[in-house]
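Q: Provided below for reference: sequence and predicted model.
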Amino acid sequence: MGLQDLVARTPQSRRRDLDLLRAAAIGAVVLGHWLVVTVERTSDGQLAGFSALPELSEIHALTWLFQVMPVFFIVGGVANAISWTGRRTLGGTATRWLLDRSARLFPPVTVFLLVVAGCAAVARLAGVPPDVVARAVALVVLPLWFLVVYLGVTALTPLTHRLHERHGLVVPVALVAGVAVGDVLRLATGNELAAAGSFAFGWLAIHQVGYAWHDGTLRLGTRRAVTLVVVGLGTLLLLTGPGPYPVSMVTVPGDAIQNSSPPTLALLALAATQLGLVALVARQAERWLAHPRSWAFVVAVNAVVLTLYLWHLVAVAFGAFALDALGLLPSNDPGTVAWWLGRVPWLVTLAVVLAVLVALLGRVETRAPARRSLPGAVVRERSRAGAGLAVALARTGPVFGAYAAAVAGLLWLTVAGGTGDLHGPLVVPTGALVLVLGSAAVLRFGRAGARLGPAPKPPR
């Protein structure tokens, strides 16, 4: 289905502002990462990248503009609420809903992991030093941390949405309290593990707010939205000024406390500010997106939004090697005039490389929704035993087990990349690859089984 067909088939009821916010959030993440990544030659003559943020403390407040993952989770809460309630109204089950949600997410991820592992193996065979390959892999798998959290939050939607329907805003308030307890323990003991629960509490709280914004439990007219912005921003200034939290809302290597890993009360204050802002622009955005050209642009970006996110740090690796080969690698001295001027050709190069990667690989994501009906047709041509297995895999246990295993595999990859524990012939941990790829295959076959099984009956 072409772009114009997608634009023409957009239902009038669609929340177009959500698509705009999703695209803008991913765009901000990509631009933010590209701006701060700096590449240099090490003493042994190898290329290595590092974050410039430790040496740019004077601009840490600008990270408030680029830390937009709260916006993504707010949008995710609204989108998951719309999708889940719609499916439930038609008699669908949580299992089938989760199978359908996985259809768009896992194909781009599996292709990404296969390409990264394959390129790492080829690089090792070509004689590239193991530490260079490991550093490159650690860089490109960094975005997977977000998928770990988002996939986990999505899987819990049927449960968390039920809690929202029963208890409303009490749920996010309780989750924020959990973050507060974690912050107190972390600040008192200096132990990051004391706040490990905030990885779940913080992002779930923001996701729950999306439910409340969607169904009107949290009404955000102009006056309330402005109040939320003022209170949220004021709280953020207090927490990061006289308060104990760092100014930067993204990871700064070497800092004792990171506001995003796990989420702190400061990050939640930023999330409240952003919620007020997006509520203020929602109506104006809907009017702007009513124009076909504006909406076509947003549709085009959203069609490959996961591809953009997954591959934007691969573009950094390829771009750095290309510029180095041409003798045009920018200054590696952050904060200097030469470094800032060098950001221009750096960003242009990375944009070109990412455009090529999206052109080559974006179809994996754009075709994923169209393939949802394909496995059923394929299975029908196979033996009865194959069809029976597909139906069995569509049941609750295998679906949630495979989904949980995929998340565990992605977490394994994220931790291995963060700790530098990358070795073996593929560099990427083989066990993690098996978990993710095997689980994706089970879910794909399960979607076939869901279509072969009896159709759901709408509730009376």
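A: Okay, I see it.
Q: going forward, measure contacts between C-alpha atoms and count neighbours the same way
A: OK.
Q: need the strands for the protein, in chain order.
A: With DSSP state E applied, the chain shows strands at 37-41, 47-51, listed in chain order.
Q: Could you check how far the first one is from the centre of its chain?
A: I take that to be strand 37-41. Computed by C-alpha atoms, centre = their mean, to the nearest Å, the chain-centroid distance of strand 37-41 equals 25 Å.
Q: Could you do stretch 435-445 as well?
A: Averaging C-alpha positions (C-alpha atoms, centre = their mean) puts stretch 435-445 19 Å from its chain's average.
Q: contacts for it?
A: Under the criterion C-alpha atoms under 8 Å, 6 or more residues apart in numbering, residues 99, 102-103, 106-107, 110, 375, 390, 393-394, 398-399, 402-403, 405-410 lie in contact with stretch 435-445.
Q: which among these end up buried?
A: By neighbour count, with 16 or more other C-alpha atoms under 10 Å, the contacts of stretch 435-445 hold 99, 102-103, 106-107, 110, 375, 390, 393-394, 398-399, 402-403, 405-410 as buried.
Q: Got another one to weigh against that:
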Amino acid sequence: MPGLRELAVRTPPERERYVDLLRALAILVVVLGHWMVVVVTGGARGLDGFSALRVLEWGRPITWLVQVMPVFFMVGGFANAASLTSRLRRGGDAQDWLLDRGARLVRPTTALLVTLAAAGLVARLAGVRPAQVGQAVSLASIPLWFLLVYLVAVILTPLTHRLHRRVGLAVPLVLVALVAAGDVARLVFDASTPQLGNYLFAWLAVHQIGFAWQDGTLPVRPGVAAPLLVGGAAAAVLLTALGPYPVSMVSIPGAPLGNLSPPTLALLALATAQLGLVLLLRDVGDRWMRRSGPWLAVIAVNSVILTLLLWHMGAFVVVAVAVYAAGLPLPQPPEDTGAWLLWKLQWLAALVVVLGALVAVFGRIERRGGPRGRRAPVVAYGWRAAATTVGFAACVLGLLGVATEGSADPDPFGLPTAALAGFLAGAALLHAARTAVTAGDHRPGRS
């Protein structure tokens, strides 16, 4: 693996470094936001917790600044479009691209799930109550919700990018209309099932906008960016202040309606405003990224970006368990006081240290390329295509099972056993498909 300085020197001059900056900032904000919002309590029955936004009403408008997952999906769409276009231009095919792109997501996720399962099993054998094990594992696996939807967006990229090339911005407009229909079904007819599609439609709409930014369909001009910023912000204010949507742009457990789970029109309005702001700041950000120091820092963060996302709540669980086991004071000061904020700063310092250690251990899995120099098995093209399809389907269904079932008390691993097994089987199939070559093509395993 080349060093950071070597990677910086090898950066192509045409690379959109600003996109890398936005990706790094988005994930760092997500990490900090999750760490700040979770409140840990302890008692005779062990550790528990809740969202600080339940009591800190003044913090709900602040979520407009820290809800940056739309930015992550935007730059994801940009990067996926650029990568796929480059691969096809060099004579590659969409299946190879998909296997390579998917490996970047599946490999670190496999490490997380296997580690959580092992830790859950050890805790159960040590006599920890199943409910506590399930709760801890469920909290540590919160980031899998975002990973699940993003993985689906990546899997669909060859199709959705082809649609973008044919009809352009009509695709996200249709997806926004589907989100609106889901909201109407929930708000007017009290039918929540149709709104479940918003988990996919909303994030795909934002992902498609990344395509439009990448190929210039959406021009990077103040005359385009400013109306997006002002119009999106105005729509978000109207939908939350006068409309039926809550102010908070992150989920508050127990609230009758949220803007994130699943996403709503209000969240898409905020995404539109964020898009406008991102485009307005593009030239400033690009100039900053031409400086060696900031660019090296961005490369460093992006080299372990998925590890940071996947493990930041695992670090939270480690610190919470350590504090509780050491008999240190829990609960903390009341959440609406300055003492709580000072207390939280100590938590943040501990979390940074623990996450740094986890990244040092597991970040190498993300940075590692594919197998090189190995003797690749030769298989029929149909087998490889089938393994790719079944592998991705198993991974998606496995992650869906883990994300939706939550705390799995009866399972020995603290995770749904069937979902875990399904994901691991899918990951194995994808690895086999990626390292194989089809008959007539005897190139070494792809990296």
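A: Noted; the coordinates are in hand. It should be emphasised that the depicted structure is a prediction, and the values quoted were computed from it without experimental measurement.
Q: Including mean neighbour count and distance to residue 31 of structure 1, could the strands of structure 1 go into TSV?
A: Formatted as TSV, the strands of structure 1 follow (neighbours: other C-alpha atoms under 10 Å; distance: least, C-alpha to C-alpha, whole Å):
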stretch	mean neighbour count	distance to residue 31 of structure 1
strand 37-41	19	10
strand 47-51	17	14
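Q: what would the ones you listed look like in TSV with distance to residue 165 of structure 1?
A: TSV is the format used below for those (distance: least, C-alpha to C-alpha, whole Å):
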stretch	distance to residue 165 of structure 1
strand 37-41	43
strand 47-51	43
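Q: so which of those strands comes closest to residue 335 of structure 1?
A: Nearest to residue 335 of structure 1 among the strands of structure 1 is strand 37-41; the distance by C-alpha to C-alpha comes to 11.1 Å.
Q: tell me, what residue is most central in structure 1?
A: Geometric centre of structure 1, nearest residue: residue 146, 4.2 Å, by C-alpha atoms, centre = their mean.
Q: how far away is that one from residue 153 of structure 1?
A: According to C-alpha to C-alpha, to the nearest Å, residue 146 of structure 1 and residue 153 of structure 1 sit 11 Å apart.
Q: Which helix runs longest in structure 1?
A: helix 94-125 (DSSP state H).
Q: If you count neighbours, what's buried in that one?
A: Buried residues in helix 94-125 of structure 1, counted by 16+ other C-alpha under 10 Å: 94-110, 112-113, 116-121, 123-124.
Q: what's that helix packed up against?
A: Judged by 3 or more C-alpha pairs under 8 Å, 6 or more residues apart in numbering; DSSP states H and E, helix 94-125 of structure 1 is in contact with helix 69-89, helix 130-140, helix 305-325, helix 337-366, helix 396-419, helix 430-452.
Q: in structure 2, what residues pair with it?
A: The aligned range for helix 94-125 of structure 1 in structure 2 is 94-125, by TM-score structural alignment.
Q: Centre of the chain to that stretch, how far?
A: 14 Å.
Q: residue ranges for the helices of the stretch 201-350 of structure 2, please.
A: 222-237, 265-280, 282-289, 292-303, 305-325, 338-367 (DSSP state H, counting those that start in this stretch).
Q: These: which one's closest to residue 213 of structure 2?
A: With distances scored as C-alpha to C-alpha, the stretch of those nearest to residue 213 of structure 2 is helix 265-280 (9.0 Å).
Q: how about the nearest residue to residue 5 of structure 2 once chain neighbours are set aside, what does it touch?
A: Excluding the flanking residues, the one nearest residue 5 of structure 2 by C-alpha to C-alpha, 6 or more residues apart in numbering is residue 296, at 6.9 Å. Residue 296 of structure 2 makes contact with 4, 5, 8 under the criterion C-alpha under 8 Å, 6+ apart.
Q: What of residue 252 of structure 1?
A: Counting by C-alpha under 8 Å, 6+ apart, residue 252 of structure 1 makes contact with 51, 53, 54, 258.
Q: what's the answer for residue 388 of structure 2, then?
A: Going by C-alpha under 8 Å, 6+ apart, residue 388 of structure 2 touches 95, 99, 429, 430, 433.
Q: Give me the buried positions along stretch 202-216 of structure 1.
A: Within stretch 202-216 of structure 1, the residues that count as buried by 16+ other C-alpha under 10 Å are 202-214.
Q: what residues does it touch?
A: Contacts of stretch 202-216 of structure 1 (C-alpha under 8 Å, 6+ apart): 70, 73-78, 81-82, 149, 153, 160-161, 164, 168-169, 171-173, 175-176, 179, 218-220, 262-264, 268, 271.
Q: Where in structure 2 does that stretch align, residue-wise?
A: Counting by TM-score structural alignment, stretch 202-216 of structure 1 falls onto residues 202-216 of structure 2.
Q: from the contacts of residue 388 of structure 2, which single one is nearest residue 285 of structure 2?
A: Nearest to residue 285 of structure 2 among the contacts of residue 388 of structure 2, counting by C-alpha to C-alpha, is residue 99 at 31.6 Å.
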